[in-house]
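*Asks:* what's the 3D shape of this:
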Amino acid sequence: MAKREVDIVVISDVHLGTYGCHAKELLKYLKSIRPKALVLNGDIIDIWQFSKSYWPESHMKVVRRILKFVTDGIPVYYLTGNHDEMLRKFTDFNMGTFQLLDKIVLNVDGKKAWIFHGDVFDVTMQHSKWLAKLGAVGYDTLILLNSLVNWVLTLIGRQKMSFSQKIKAKFKDAVKFINHFEQTAADLAVDKQYDYVICGHIHHAEIREINSSENNGSVLYLNSGDWVESLTALEYYQGGWKIFNYRAADFEVQTDADDDDVTDSEDLNARLDVKTLLEKFKQ
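*Replies:* Below is the predicted model of the structure:
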């Protein structure tokens, strides 16, 4: 399968280490592209819910694929989120083309893109972190239950459904929170005179121009969505941004084997024991 050339790819909210993570699908996507830069915009590894008992090989393969981008000389920016906030103690760490940061401003064809996860806007995160963590566990349980239901629906030839998206659509407060999140990000970006503001966190992919509520300026707001339910990413190519939506049918000819992936998995595991590292981060 020929790889697509992409200037910039932004993904967020992968939640590696949880049952809801669609690591296999993400791996197929990452194998299908050749980006000039990759931005991992928070909550890539879910340290909040990390457990030694659950780290499938598919999750490790995603880590290997990201590391392969680094060894190929492709800039990879890992921006911390709330579920991987323990990595913030290592902010500004860099190794080759890999950088660990809290936020970044990228020059995109002469325009300034302000990129950060977005949990700073979450009042629950700021004042009741224990409640946010409890909600994360509940969300992961809901996703696990949803997966079981969708498995049954697929068996009987019915269309899959999303519990959380139905819940978000039903409750006005959820819609209000998303709108407030987007407006706050836009207002700050306009005030700082950025052309783009790119976030994650709310699991809602979006690209739209937002006018500032404080002055006459506007900014292009973008959100990369997630790889738990919506399976989306942001791509910048030939001067424009678009939302990539994963569709299984587009990857039917792709196999798990990848001839250009020359990374020796055993050697990589020996040098990068992810489980041990994450346990240390949680101490």
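*Asks:* CA atoms for contacts and neighbours, from now on please.
*Replies:* OK.
*Asks:* surely residue 115 is within a helix?
*Replies:* No - read with DSSP: H, G, I helix; E, B strand; the rest coil, residue 115 is strand and lies in no helix.
*Asks:* surely it touches residue 195?
*Replies:* No - Residue 115 is beyond contact range of residue 195, at 11.0 Å (criterion: C-alpha atoms under 8 Å).
*Asks:* out of the two, which sits in the busier spot?
*Replies:* Counted by other C-alpha atoms under 10 Å, residue 115 and residue 195 do not tie: residue 115 has more neighbours, with 23 against 19.
*Asks:* the more buried one and residue 127, how far apart?
*Replies:* Using C-alpha to C-alpha, to the nearest Å, we find residue 115 at a distance of 23 Å from residue 127.
*Asks:* tell me which stretches of the stretch 1-150 of the chain form strands.
*Replies:* 4-11, 33-41, 76-79, 94-95, 98-101, 103-108, 111-116 (DSSP state E, counting those that start in this stretch).
*Asks:* please identify the deepest-packed of those.
*Replies:* Most buried of these by mean neighbour count (mean count of other C-alpha atoms under 10 Å) is strand 76-79; its value is a mean of 25.
*Asks:* residues contacting that one, please?
*Replies:* With contacts defined as C-alpha atoms under 8 Å, 6 or more residues apart in numbering, strand 76-79 is touched by 37-42, 66, 69-70, 97-104, 116-117.
*Asks:* and for comparison, fold this next one:
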Amino acid sequence: MTNPNHIHLPKGKKVYFASDNHLGAPTNDASKPREKKFVAWLDDIKHDAAAIFLIGDLFDFWFEYKTVVPKGFTRTLGKLAEISDSGIPIHYFVGNHDLWMNGYFEEELGIPVYYKPKEFTLHNKTFFIGHGDGLGPKDKGYKRMKKVFTNPLFKWLFKWVHPDIGVKIGQYMSVKNKMISGDDDAKFLGEENEWLAIYSKRKLEEKHRDFFVFGHRHLPLEIQLNEKSKYINLGDWIQYYTYGVFDGKSFELKKY
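*Replies:* The predicted structure is shown next:
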């Protein structure tokens, strides 16, 4: 049986990474040009993609009721379905804005969803991948909030709010509340203070990984952790329009 966590790259194929689109922010109409740009990128990379990793906060707010998902994002969801149906695996990591998923991506799009960082082997290189929220020595305010948002009682209560009201509340909180957004410190802190880099160094004490790939910080970053390991933050699709590409040997941040 093929291990889905081991991805082989045929000659000429690549693995692509993107995060932090925040579609729907500040409004669906305002984010539509960014959505069209992202869909164009997906269309461009599908010809040589061996796999695609979407590393959280694709949406600025997402909550799945039993029979209802937020309105909009048709172009993105349709393109993801097309690519997934073509046989190109897509892996999705939830972020702090879209952590309330409940089977829609798996059942409708055939895309596995991960709620914690996960390790993959890509063409004999080890990757530790996650959105990045709540990791490392900082992000304390969000860590407290996440305990509330992921509490089964909170989710059960919220799902009884009518979607027209619940989605509006969620969208308002996502745009206005910096504690939820997690992007109020989106500036470079210096290598010694970048908390996801610190977290990555601690993980290296357990075992070697070649690459640590995260989102959440909204900054395109590459930090050499030691001679053989590197931390990468993918940036975002709001200001930078950056993405990662791995060709089997090297990882590169590019701008679309």
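*Asks:* quick one: what's aligned to residue 228 of the first structure in the second structure?
*Replies:* Residue 228 of the first structure maps onto residue 238 in the second structure, with residues paired by TM-score structural alignment.
*Asks:* what is the burial count for the residue nearest to that match when sequence neighbours are not counted?
*Replies:* Nearest residue to residue 238 of the second structure in three dimensions, chain neighbours excluded: residue 21, at 6.4 Å (C-alpha to C-alpha, 6 or more residues apart in numbering). Residue 21 of the second structure is flanked by 25 other residues according to other C-alpha under 10 Å.
*Asks:* check the gap between whatever residue of the first structure lines up with residue 21 of the second structure and residue 175 of the first structure for me.
*Replies:* Under the alignment (TM-score structural alignment), residue 21 of the second structure pairs with residue 14 in the first structure. As defined by C-alpha to C-alpha, residue 14 of the first structure lies at a distance of 22 Å from residue 175 of the first structure.
*Asks:* OK, contacts around residue 181 of the first structure?
*Replies:* Taking C-alpha under 8 Å, 6+ apart as the test, what residue 181 of the first structure contacts is 121, 122.
*Asks:* how close does it sit to residue 222 of the first structure?
*Replies:* On the measure of C-alpha to C-alpha, residue 181 of the first structure and residue 222 of the first structure end up 12 Å apart.
*Asks:* the first structure: helices as residue ranges?
*Replies:* Per DSSP state H, the first structure carries helices over the ranges 23-31, 57-71, 123-127, 129-155, 163-170, 172-191, 265-271, 274-282.
*Asks:* the third one vs the second structure, mean deviation?
*Replies:* Mean deviation of helix 123-127 of the first structure from its aligned counterpart in the second structure after superposition (mean C-alpha distance after the TM-score superposition for the first structure): 1.4 Å.
*Asks:* now that helix, how far from the centre of its chain.
*Replies:* 21 Å (C-alpha atoms, centre = their mean, to the nearest Å).
*Asks:* matching residues in the second structure for that helix?
*Replies:* Matched against the second structure by TM-score structural alignment, helix 123-127 of the first structure falls on residues 140-144.
*Asks:* and residue 169 of the first structure, how many neighbours does it have?
*Replies:* 11.
*Asks:* right, and it touches residue 175 too?
*Replies:* Yes - shown here, residue 169 of the first structure and residue 175 form a contact pair, counting by C-alpha under 8 Å, at 6.9 Å.
*Asks:* distance of residue 43 of the second structure relative to residue 49 of the second structure?
*Replies:* 10 Å.
*Asks:* pretty sure residue 26 of the first structure sits against residue 228.
*Replies:* No - taking contacts as C-alpha under 8 Å, residue 26 of the first structure lies outside contact range of residue 228: 9.9 Å.
*Asks:* and residue 253 of the second structure, what is it in contact with?
*Replies:* Here residue 253 of the second structure is in contact with 220, 234, 242, 243, 244, 245 (criterion: C-alpha under 8 Å, 6+ apart).
*Asks:* that one pairs with which position in the first structure?
*Replies:* For residue 253 of the second structure, the residue aligned by TM-score structural alignment is residue 243.
*Asks:* likewise residue 200 of the second structure?
*Replies:* Using TM-score structural alignment, residue 200 of the second structure lines up with residue 186 in the first structure.
*Asks:* near that match, how many other residues are there?
*Replies:* For residue 186 of the first structure, the neighbour count with other C-alpha under 10 Å is 28.
*Asks:* returning to that earlier point: looking at the helices of the first structure, which is nearest to residue 48 of the first structure?
*Replies:* Of all the helices of the first structure, it is helix 129-155 that lies closest to residue 48 of the first structure, at 7.2 Å by C-alpha to C-alpha.
*Asks:* what's the closest one packed up against?
*Replies:* Counting contacts by 3 or more C-alpha pairs under 8 Å, 6 or more residues apart in numbering; DSSP states H and E, helix 129-155 of the first structure is packed against helix 123-127, helix 163-170.
*Asks:* possible to save these as JSON lines with distance to residue 58 of the first structure?
*Replies:* Listed next are these as JSON lines, based on distance: least, C-alpha to C-alpha, whole Å:
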{"stretch": "helix 123-127", "distance to residue 58 of the first structure": "30"}
{"stretch": "helix 163-170", "distance to residue 58 of the first structure": "24"}
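*Asks:* make JSON lines out of the helices of the first structure and add distance to residue 91 of the first structure.
*Replies:* Output for the helices of the first structure, formatted as JSON lines (distance: least, C-alpha to C-alpha, whole Å):
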{"stretch": "helix 23-31", "distance to residue 91 of the first structure": "25"}
{"stretch": "helix 57-71", "distance to residue 91 of the first structure": "18"}
{"stretch": "helix 123-127", "distance to residue 91 of the first structure": "19"}
{"stretch": "helix 129-155", "distance to residue 91 of the first structure": "21"}
{"stretch": "helix 163-170", "distance to residue 91 of the first structure": "32"}
{"stretch": "helix 172-191", "distance to residue 91 of the first structure": "22"}
{"stretch": "helix 265-271", "distance to residue 91 of the first structure": "21"}
{"stretch": "helix 274-282", "distance to residue 91 of the first structure": "13"}
